[in-house]
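> return a 3D structure for these sequence lines:
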Amino acid sequence: MRSAIVCLGIAAVLVVGCGKDDYEAKRPKYPTPKCEAVGEDAAKAFARFVSAQDRAGDLPVVVQQFHAHRKAIEAAIAKRDPALAQRLKPVLDKYFADDALRARAACGFAPLAGGGGGLAALDEWSRSPEMRAINQSIWNRKPAPSEEDNAEMTPRRKTLLRDIGTAMALQQIQANMDVVASGEAANLIAALDAPVSQVGAPAAKRVVSIEEVVERWLTPALIKISEDDLAAFLNFVESPFGADYYVALTAAYDFRNGDWYAKLYEQLREASAPGDLPAGNPGKDAVIAEARNLLRNIATPAAAVDATHRLLQVERVDPRNPEIHLLLAEAAIKSTTMPLGPDQLRVVIESPNYEQADKHIAKALELAPIDPNAHMWLGRLRYLQGRDDEAMQAYQRAGEIDPMHPSLDLNLGDLFFEAPDYSKAARYYLAVLAKPESQPYQHYITMAHLQIALRKGNRIADYPRHADAYLAKYPDAWNIRLDYADYLMSTNIKADKIIAVAEPVPDAWQPARKYGVLSAALVRKASERVEKKTGEPIGEGMAAMRRAISLNPDPRTLAEAVCRSGVDAKIAVFVRDASKNVPAVASAMVVCALRWRRADIIRVVTPSAQSTVLSQPQQDLMGDTPMCYAAALKDVKAFSALAKLQVNPVVKCNDGNPVAERLSRMAYGGDRAIPQMQGIMSRFYRKQ
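Now for the predicted structure:
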């Protein structure tokens, strides 16, 4: 970009000069909002983060947009009841004050405002006159005054504009900006004196396409900007930090996002002095509420079956209630479960339950054709049936009716996962996590799906960053903590990090799972603090090993912690010898080491194991004996160690044959391991 564009462009946007110092001197100075999520140690970095947003113009534009939202609300009040305006004005003054709006927007960025590379990148980006000019032209929707000729629309330029619009989530931002003027303000005011149970969905609005964003927004706004500068701008918005930044910025434009909207509605409702709620039918309503609880909070197949029985009773009483039909459809879907493989989100099957769900959804749509929940469940059913094009159509219709539907982003993420478009799926999952949880288990499911999408998309290295940011915002998300700790155990990360993630989980919350990962982390820590010559744990390492042993009086769980920890055989020996029952722990280590393919551990602990125990079928080995399992794995070293211990070779394997017969049946493949194991059998079991 040439200097004339820069100087004139920035001057037109924020009345600033070309130099950095001149710009800093002239731009307005705003106080840093106070956010609960920002502790004293992070306050300085957060202040720098907010200053960069002010410098770039992002926060002022959000505030300006919400002032426009207030005007739409006041117009809706005047249309409904002019006398109501005075009663509601103090509430609007409180929630639409500049400080309140800045805090609402800025506090949503608290998880990103650490002092790392992201903050440095944002700071540098916001100080670049070229980048500021582009950013502010986008938000002002018009180019800065310039003597330069308008840029021609080349294929490269069109691609750059499209990528910028997509990366900045401008489609969703435009939709969020439209929603109040398109009817949300009127809905908000109309809902003030309606029973809470009858408050409607957000206003419907048109879907904004990326083509419209490019043609009507970016093309005229950036017509003076060179393609090279657009490419430089795109480098920031498409970076991992930029992607997180614009997900958070999208949430800032979302009128219904966060507790700000809920508190605004609550105080407007109180100020408008609504009437009492109607009594209704407590018997029927109680049954529906219990069924909803079974489906959403218990959420097991058995609970879904229970909910079905309850709902069928009230369906006979009120057959034209669309909510009952949708809950019956939800119950039919949730009572149909299939085991999923690794990195799998669905199994496409035909099921009578899906036929029942289809009938109930069709009835609900007949009774309430613009109910977004009906279209959302239709989309979910079609997704589970593998009819993805129909699922997308249903989701799009639900989004047209209710753009803020709490299931929309998660369901779209799952659909793009199957496309497969793992990058787009991850963006939808991150959009879910950027908003407060609106349904039970929503964030837990989404975080699990995000991990799979990142792994399938070869971006699993990004997962810890997202998990850390989420737990900084929601430290009591115990299930997500355990999932994250499980993931960390599969990496080579230091034990202290894993312990810090797992330790806060209450002992009563899935204790077997917590102690399992915590014990493995403690064993790993024991391997990180050792005496150099002997390899024996010392200091903190010894304390960690003793704690792992104390947490696991059962030899099987202690052995599993050792195998899972990934430590070398020396540490396994130290744990075995420090335990209270060496033979039992050694036997359990042999079993888990077979499953984890740890021949080094098997070699050193087998001599201390119990031959009688290892001669028996093991549940952890799918009902095989250890020797049968070693034969199936063609693990000659493990097979030899077990033979030296003289475990019984004639106990039948899980296929009904002794190990010698299993080896004979495997011999036809020509694998050299088979005759080696047969030789071991003849050497150690001559009589048999």
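
> drop to CA atoms for contacts and neighbour counts, all remaining ones
Fine.

> the stretch 51-200 of the chain: strands as residue ranges?
In the stretch 51-200 of the chain, no strands are defined using DSSP state E, counting those that start in this stretch.

> another one to check against the first:
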Amino acid sequence: MRAIVMGVGLAVAVLATGCKKEAQDTGPQLPIPQCGNAEYDEKAFAVLVRAMDRTGDIAEVNRRFAQHRATLEGLLAQRHPQLMPRLKPVLDQAFADARLRERTACLLTGISGQREGIASMDAWSRKPETRAITTAIWTRKPAPSEEEDAKMTDKRRALLRGIASAMLLQRIQANIDAVAKDEAAALAVVLESAPQAAPPKPSPVAMETVVDGWLAPALVKIPDGDLADYLNFVEGTFAGDYYVALNSAFDFRAGAWYEQLVEQFDRNNVQTVLPGGAAGKEALVADARRSLHQIGTPAAAADAQVKLAQAERMDPADAAIKTLLAEAALMTAPRMPVTGEQLRAVIQAPNYEQADRFLAKAIELKPDLADAHVQQGRLRYLQGRDDEAATAFDTASKIEPEHPLLNLLRGDLAYAKQDYAAAANYLQAALGQPEGRVHVHVTALNHLQVVLRKTGRMAEYPRIVNAFLARNPQAWNVRLDFADYLLTDNARAEVVLQVIEPVPDDWFPARKVPIVAAALIRKAAERLDKDGKPIGASQVAMQRLLAMAPEPRALGEGICRSGVETTVAKMVLDTSPAPKVAATSLVVCSLRWQNARMAYGIAPLADAVALSGPLPELNNDSPLCYAAATRNVRGFMGLAKLQVNPAQRCNDGDTIAARLQRLSYGSDTGVAQMLDALNRFYRKA
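Purely as a prediction, here's the structure:
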């Protein structure tokens, strides 16, 4: 995460955009957002923000969310009036104008690398005609004018339909409707103890509803010529990316904002208080335990630490509080990435020292507290002190043999000691227990997959997961992970769909949609006629894919994961409303998955600008640099023929030419071919 929060005004001041400064731009701006470790072009992003403020796009998102809050607050007041004093500060923070603007920022950083497109939008947004049309669209009212109303003709209707389609207004309206009908209610029931069914998928909105009920009356004073100029921009390649990103900002559940709001609701679902209204020790501990054992994220653990510190001041001799403080310290420790066959990375961290002190005191206060010994074993394992970890787990087992974490942690320890048979047994035992702590089953299955792969027993994995899902059919995360595995293992489409389809559409759409799309595309490729068109059951799968209408990027990812041939990929791309965006996503995914043939065949259809800069999916390398590093000769050739920008430096600071020279030792003919392509396709540069 960036250490310094910079104002967008500063970024605008130092950006050489090639345009004159416009002193009139004094409206509110987005902050430079803090979106995890996401990298983006701050200077170009600042220009984009200025353009969005001119068109009123940001203000419209915030206005809609103010309406969403009113809907949600009304439901909460009806269902949970006793919790409203605790929830109002949460709502005030989540729906604050600055917080919503930052949320929008985080959903738009992905297009900040498209500097040319942003420059064109910057110029477009300065036109009075642009502002008049966009203002009328968002306010849904025509601008005051003495001009006669424009008559509806076939030409004008086609213009309005084009604008609605390019700006994704049908989806925006569906998202607005969903909050009023379902999604605010779904958030309200987070506070209810009974399990709730997933809300239905937002109902689609007909194009005629948008055209006749929204655009026609709002734009009745706008002449056809201005509408045609407006449509010419919003149908462009960059605008396609922009409106996909803006559409996600209207989605109530998109991004980390919604997940954090759910967590805050869950954390504040505590009703045990002292007479003065402050939370008592038991309430604080119960709330912290809920955060640690039912939410289980680092953010939830950090929140638990605050509450536990208050509870400890009330009762310094409570061993359970000290154990929970140690657990929170371990959950908020820096996480080192592990790859391949690793399950842990041994490091030294201040959190470990803090946890050690809490656990030593807890065991001194209460030697028979199983949780304290389990957490001490967990700490010793993370420190690489495996014999001490085993001793702690043995002690815990004598006190509480069915402790919900014990089998998982013992399985990890056995793997570290290279006792793979014992590791597999412990992890399968963890799967056989009720999930007393969040993420135990998902983690155990992930670790078991590593163990089975290490020992050449992967054939057992599907049987184990299917048996688990038979007992736990609503384990949605497990279904997502298993469907991912099945795609990689080239399972038949029906098998993948059987696993993934029970997952609610709104559970994790960013993962579910590409998997479903990949399975349908795989099915659509099974039976083709002599012209390469799907027939029979394959045609049905193709029709279902079209009805599903995945986002262009999700479609590209789905094609990539499906494993189909390039000819089928091109056929599917033709169904996308933004084929260039989908093709770009497909090329990036193909580079990541080392599908050289697909990367080469689809590159000519992709966006050269979008493939010129560093991408998070490629370890912040540019596609050219990534193809060189992975010796993907055909992928490199496709990018070179597309004429992506070769001036972008690689993530190690080298130019692409320097990287290839570094790789050219020995007799690797592939590197020589890439050097030759660099010289041929970029001779003028």
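
> residue 84 of structure 2 touches residue 74, doesn't it?
No - taking contacts as C-alpha atoms under 8 Å, residue 84 of structure 2 lies outside contact range of residue 74: 10.5 Å.

> in terms of neighbours, single out the busier of those two.
residue 84 (17 against 13; other C-alpha atoms under 10 Å).

> quick one: the residue nearest to that one when sequence neighbours are not counted from residue 319 of structure 2, how far?
Once flanking residues are discounted, residue 84 of structure 2 sits nearest to residue 77: 6.7 Å by C-alpha to C-alpha, 6 or more residues apart in numbering. Counting by C-alpha to C-alpha, to the nearest Å, the gap from residue 77 of structure 2 to residue 319 of structure 2 is 38 Å.

> between those two, who's got more neighbours?
Neighbours per residue, other C-alpha under 10 Å: of residue 77 of structure 2 and residue 319, the larger number sits with residue 319, 24 against 13.

> which residue sits closest to the more buried one, ignoring its sequence neighbours?
residue 362 (4.3 Å).

> tell me the contacts of that neighbour?
318, 319, 320, 322, 323, 372 (C-alpha atoms under 8 Å, 6 or more residues apart in numbering).

> how far apart are the longest helix along structure 2 and its match in structure 1?
Ranked by residue count under DSSP state H, the longest helix found in structure 2 is helix 57-79. Helix 57-79 of structure 2 differs from its equivalent in structure 1 by a mean of 1.2 Å after superposition (mean C-alpha distance after the TM-score superposition for structure 1).

> buried residues in that helix?
For helix 57-79 of structure 2, the neighbour count (16 or more other C-alpha atoms under 10 Å) marks 57-62, 65-66, 68-69, 71-73, 75-76, 79 as buried.

> ok, stretch 588-599 of structure 1 next?
Those buried within stretch 588-599 of structure 1 under the rule 16+ other C-alpha under 10 Å are 588, 589, 590, 591, 592, 593, 594, 595, 597, 598, 599.

> equivalent analysis for stretch 202-209 of structure 2, please.
202, 205.

> what range does that stretch cover in structure 1?
Taken onto structure 1 by TM-score structural alignment, stretch 202-209 of structure 2 occupies residues 205-212 there.

> let me see the contact set for residue 230 of structure 1.
So residue 230 of structure 1 contacts 134, 160, 161 (C-alpha under 8 Å, 6+ apart).

> mind redoing it with 7 Å?
Residue 230 of structure 1 sits next to residue 160 when contact means C-alpha atoms under 7 Å, 6 or more residues apart in numbering.

> trace it over to structure 2, please.
With TM-score structural alignment as the criterion, residue 230 of structure 1 pairs with residue 227.

> just residue 663 of structure 1 next, same as before
In structure 2, residue 663 of structure 1 lands on no residue (TM-score structural alignment).

> and residue 663 of structure 1, how many neighbours?
Neighbour number of residue 663 of structure 1 under other C-alpha under 10 Å is 20.

> which residue sits closest to it, ignoring its sequence neighbours?
residue 674 is the one closest to residue 663 of structure 1 (C-alpha to C-alpha, 6+ apart), at 6.3 Å.

> list the contacts for residue 567 of structure 1?
Contacts for residue 567 of structure 1 were tallied using C-alpha under 7 Å, 6+ apart; they are 524, 527.

> at 8 Å instead, please
Taking C-alpha under 8 Å, 6+ apart as the definition, contacts of residue 567 of structure 1 comprise 523, 524, 527.

> again, but for residue 223 of structure 1
Contacts of residue 223 of structure 1 (C-alpha under 8 Å, 6+ apart): 143, 150, 151.

> the last one and residue 224 of structure 1: what is the separation?
This means residue 151 of structure 1. 6 Å.

> out of those two, which sits in the busier spot?
Between residue 151 of structure 1 and residue 224, residue 224 has the larger neighbour count (other C-alpha under 10 Å), namely 25 against 14.

> so that one, which state does it fall into?
Using DSSP: H, G, I helix; E, B strand; the rest coil, the three-state assignment for residue 224 of structure 1 comes out as coil.

> nearest residue to it other than its sequence neighbours?
residue 150 (5.3 Å).

> just checking, what packs against the one helix or strand residue 315 of structure 1 maps to?
For residue 315 of structure 1, the host element (DSSP states H and E) is helix 301-317. Contact here means 3 or more C-alpha pairs under 8 Å, 6 or more residues apart in numbering; DSSP states H and E; on that basis helix 301-317 of structure 1 packs against helix 282-293, helix 322-334.

> out of the ones you listed, which gets nearest to residue 234 of structure 1?
Nearest to residue 234 of structure 1, of all those, is helix 322-334, at 42.2 Å by C-alpha to C-alpha.

> which residues does that closest one contact?
So helix 322-334 of structure 1 is contacted by 288, 291-292, 295, 299-301, 304-305, 307-308, 311-312, 314-315, 353-354, 356-361, 363-365, 367-368, 373-374, 377, 381 (C-alpha under 8 Å, 6+ apart).
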